[in-house]
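**Student:** no sequence on hand, only this structure:
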């Protein structure tokens, strides 16, 4: 039998459609590489491993939350979000629209409002029976009288539906915080709900302690230039430290994590601007605000892996309070996206090389 399979061959062996096999390749569940002609090739052993252990806990999830909002509440959810979760948020009101969002990579969290409606009940049942979502936390919001979040089974939770989206979001966030591991709760600095998975993503990136890289250095230098900031960095945030893959205007390769302004960026998993650090309570006593540093301004855009986990940020720092001009905001966003794309391309190249070498 062939040791190398096409996507169609793999689909036939797995007993699934070619499209499903393509989705598994895209999500990383099936390792593959591209031929010089651009065709995907899959090791036969990888397909056999998936057949032998289809319920493996190695299914990757993305750093995303999806809300299936009640009719008319989607815009409110977009504004409110899930503060502190570390998740990017997608919102739909139509049950059918959900499948397009979660087809390739399962999200970490799915919230279904009005979960006692027939079509939404069927959705929750289908998700619960689909092994692809066994690592996804599914929160059902119903009209049933639930005083506290009720765990129906592993990673299946029911909460009381609230007429106010802000209250609904707060109830979910409170539950997420209650499930955070004790080591994250006692860290002494804010950590997102998805911190454990995020730290694994940092490790998998293979960027930590890697050699200097001119490609990243150029992007950091550009960030400093376009914002006229004395300090610019590409940071990677580990459990205890903030390590600088590239930096300008700061001596030293790392700081303790409790110095890191980037913790705020990780919590939000979005562009974060703090115009005057001295006015923010969580930074009171932070050594980076005292001499010899005297930092007062921070702006950081997350750098993400292919599963959208925030590995760290492209950030700029100044010694005076200031605002960020719209053009500077756009430039930093673009630089962070370029950094993210560079990381993803290199990760894909490593995966393809590893798959090829495994033959």
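**Tutor:** That came through, no problem. Everything numeric in this text was worked out from a predicted model, so none of it was measured. Residues are numbered from 1 along each chain as shown.
**Student:** from here on, contacts and neighbour counts on C-alpha atoms
**Tutor:** Noted.
**Student:** excluding sequence neighbours, find me the nearest residue to residue 151.
**Tutor:** Leaving aside its sequence neighbours, residue 151 sits nearest to residue 157 (CA to CA, 6 or more residues apart in numbering; 4.5 Å).
**Student:** double-check that the one you found belongs to a strand.
**Tutor:** Yes. Counting by DSSP: H, G, I helix; E, B strand; the rest coil, residue 157 is part of a strand.
**Student:** so how far is residue 14 from it?
**Tutor:** 32 Å (CA to CA, to the nearest Å).
**Student:** would you mark the buried spots in stretch 109-125?
**Tutor:** Residues 109-116, 120, 123-124 are the ones in stretch 109-125 that count as buried (16 or more other CA atoms under 10 Å).
**Student:** I should have written stretch 325-336 there, sorry.
**Tutor:** Buried positions in stretch 325-336, judged by neighbour count with 16+ other CA under 10 Å: 328-329, 331-333, 335-336.
**Student:** take these and lay them out in TSV including secondary structure and distance to residue 344.
**Tutor:** As requested, the buried residues of stretch 325-336 are exported to TSV (DSSP: H, G, I helix; E, B strand; the rest coil; distance: CA to CA, whole Å):
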residue	secondary structure	distance to residue 344
328	helix	24
329	helix	23
331	helix	20
332	helix	18
333	helix	16
335	helix	14
336	helix	12
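**Student:** closest to residue 50 among the residues you listed?
**Tutor:** Top of the list for closeness to residue 50, among the buried residues of stretch 325-336 and by CA to CA, is residue 336 at 35.0 Å.
**Student:** give the contact list for the closest one.
**Tutor:** 301-303, 313-314 (CA atoms under 8 Å, 6 or more residues apart in numbering).
**Student:** this is the other structure I want to compare:
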């Protein structure tokens, strides 16, 4: 007979997720648990089965995507402001129809509607959005437009005066809930305010500590060859490690997280580069700069999952100071986008296999 009481490891196996993801489900309250007199976590098999029927916890996720609907002339401003927002990935639109498709395709963390100009299409989009219960937990932010009445401000969208106020407004929305705030991360490097959600997204990919794969190795090889760099990597950032899913020109398979130049890369959505690490106060004392292997140049672009969370980067490193050309910057960004697409395909494939397994289990009963 199958046990009615499960350990966290047994629950993780039943759910098809990692033990760490199961622990996060427990900590967030999604899976009820209790402690034995000896201090060990236990969960009910009935609760695990109920959670499995609701959704696949391995793929259920928050989002870091922010859909923006704005006048065409203001889209470059939003792109600039949000490219440096650590907690989100912007999906920009000038037409209500394409914005509607974006919202429906994958429920975003927030939807931003710019009403600085009186535009019937955008006002109609906002009206439909606020009336649609399917939007669910996605937050709605209105930029400009008429000042809302007090009652509307309480039950309706949030309002800010200008696009410049948007990054801070989004940070407050996207910050980790207390129960998801990660613990055990060493001090000394920056992390996004939604780091706990980002780490769940990383766990969900199932990529950390897996064998090398030709798909990703091709991308790092292309980065090294096309950019003329001796070192190229695909990095994944765990709470304590920078682990290399693929590497060219470097013997080590990981470093402490505190060594990772990619800590800065995941705080933005463009290419992050440092022309001379030795004279940059953020990195001059980094062990990989001050000592062997004496790195001097770094450039990286974030690898994103389908919910907009940065998992790590595709990056290149040199032993001499350098500067990327605009064409090289575009190349690096394109390779990171290809890596992101591949990660999303992996997760989608696993979802399909999970759904087929669930279908088979249902038919047996």
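**Tutor:** Happy to help now that I have it. Keep in mind the model is a prediction, meaning the values are calculated, not measured.
**Student:** where does the TM-score land?
**Tutor:** For this chain pair, the superposition-based TM-score is 0.69 by TM-score structural alignment, normalised by the length of the first structure; 301 aligned residues with a CA RMSD of 3.8 Å.
**Student:** circling back: relative to residue 41 of the first structure, which of the buried residues of stretch 325-336 of the first structure is nearest.
**Tutor:** Nearest member of those to residue 41 of the first structure, counting by CA to CA, is residue 336, at 31.3 Å.
**Student:** counterpart of the closest one over in the second structure?
**Tutor:** The equivalent of residue 336 of the first structure in the second structure is residue 336 (alignment by TM-score structural alignment).
**Student:** for the stretch 51-200 of the second structure, which segments count as strands?
**Tutor:** Ranges of strands in the stretch 51-200 of the second structure, per DSSP state E, counting those that start in this stretch, are 65-69, 89-93, 110-114, 139-143, 158-160.
**Student:** quick one on the thing from earlier: which of the buried residues of stretch 325-336 of the first structure lies closest to residue 34 of the first structure?
**Tutor:** Using CA to CA, those come closest to residue 34 of the first structure at residue 336, 26.8 Å.
**Student:** circling back to that earlier point, columns distance to residue 234 of the second structure on top of the strands of the stretch 51-200 of the second structure, output as TSV?
**Tutor:** Shown next, in TSV, are these (distance: least, CA to CA, whole Å):
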stretch	distance to residue 234 of the second structure
strand 65-69	22
strand 89-93	20
strand 110-114	29
strand 139-143	33
strand 158-160	38
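**Student:** relative to residue 200 of the second structure, which of these is closest?
**Tutor:** Judging these by CA to CA, what sits closest to residue 200 of the second structure is strand 65-69, at 15.4 Å.
**Student:** what's the average distance of that closest one to the first structure?
**Tutor:** Mean deviation of strand 65-69 of the second structure relative to the first structure after superposition (mean CA distance after the TM-score superposition for the first structure): 2.0 Å.
**Student:** which element follows the helix or strand containing residue 201 of the first structure toward the C-terminus?
**Tutor:** Element membership of residue 201 of the first structure [criterion: DSSP states H and E] is helix 195-205. Using DSSP H and E, the helix or strand that follows helix 195-205 of the first structure in sequence is helix 214-227.
**Student:** what residues sit buried inside that following helix?
**Tutor:** Quick answer for helix 214-227 of the first structure (16+ other CA under 10 Å): 216-217, 219-224, 227.
**Student:** pipe these into JSON lines and attach distance to residue 140 of the first structure per row.
**Tutor:** As requested, the buried residues of helix 214-227 of the first structure are arranged in JSON lines below (distance: CA to CA, whole Å):
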{"residue": "216", "distance to residue 140 of the first structure": "43"}
{"residue": "217", "distance to residue 140 of the first structure": "46"}
{"residue": "219", "distance to residue 140 of the first structure": "43"}
{"residue": "220", "distance to residue 140 of the first structure": "43"}
{"residue": "221", "distance to residue 140 of the first structure": "47"}
{"residue": "222", "distance to residue 140 of the first structure": "45"}
{"residue": "223", "distance to residue 140 of the first structure": "43"}
{"residue": "224", "distance to residue 140 of the first structure": "45"}
{"residue": "227", "distance to residue 140 of the first structure": "44"}
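**Student:** widest-spaced pair of the residues you listed?
**Tutor:** For the buried residues of helix 214-227 of the first structure, the maximum inter-member distance is 17.0 Å, found between 216 and 227 (CA to CA).
**Student:** ok so, going back, and the buried residues of stretch 109-125 of the first structure, which is closest to residue 271 of the first structure?
**Tutor:** Of these, the one sitting nearest to residue 271 of the first structure (CA to CA) turns out to be residue 109, at 21.3 Å.
**Student:** the closest one reaches residue 65, doesn't it?
**Tutor:** Yes. Using CA atoms under 8 Å, residue 109 of the first structure makes contact with residue 65 at a distance of 4.6 Å.
**Student:** relative to the whole chain's centre, how far out is the host helix or strand of residue 316 of the first structure?
**Tutor:** Assigned by DSSP H and E, residue 316 of the first structure falls within strand 310-318. On the basis of CA atoms, centre = their mean, to the nearest Å, strand 310-318 of the first structure sits 15 Å off its chain's mean C-alpha point.
**Student:** neighbouring contacts of that strand?
**Tutor:** With CA under 8 Å, 6+ apart as the test, strand 310-318 of the first structure has contacts from 86, 198-199, 201-202, 220, 223-224, 227, 229-237, 262, 265-266, 269, 295-305, 332, 335-336.
**Student:** quick check: residue 217 of the first structure vs residue 22 of the first structure, distance?
**Tutor:** Shown here: residue 217 of the first structure relative to residue 22 of the first structure, a distance of 35 Å by CA to CA.
**Student:** list the residues that contact the residue nearest in space to the middle of the second structure.
**Tutor:** Taking CA atoms, centre = their mean, the centroid of the second structure lies closest to residue 309, which sits 0.7 Å from it. Going by CA under 8 Å, 6+ apart, residue 309 of the second structure touches 63-65, 87-89, 198, 201.
**Student:** just the buried residues of those.
**Tutor:** Here, 16+ other CA under 10 Å leaves 63-65, 87-89, 198, 201 buried among these.
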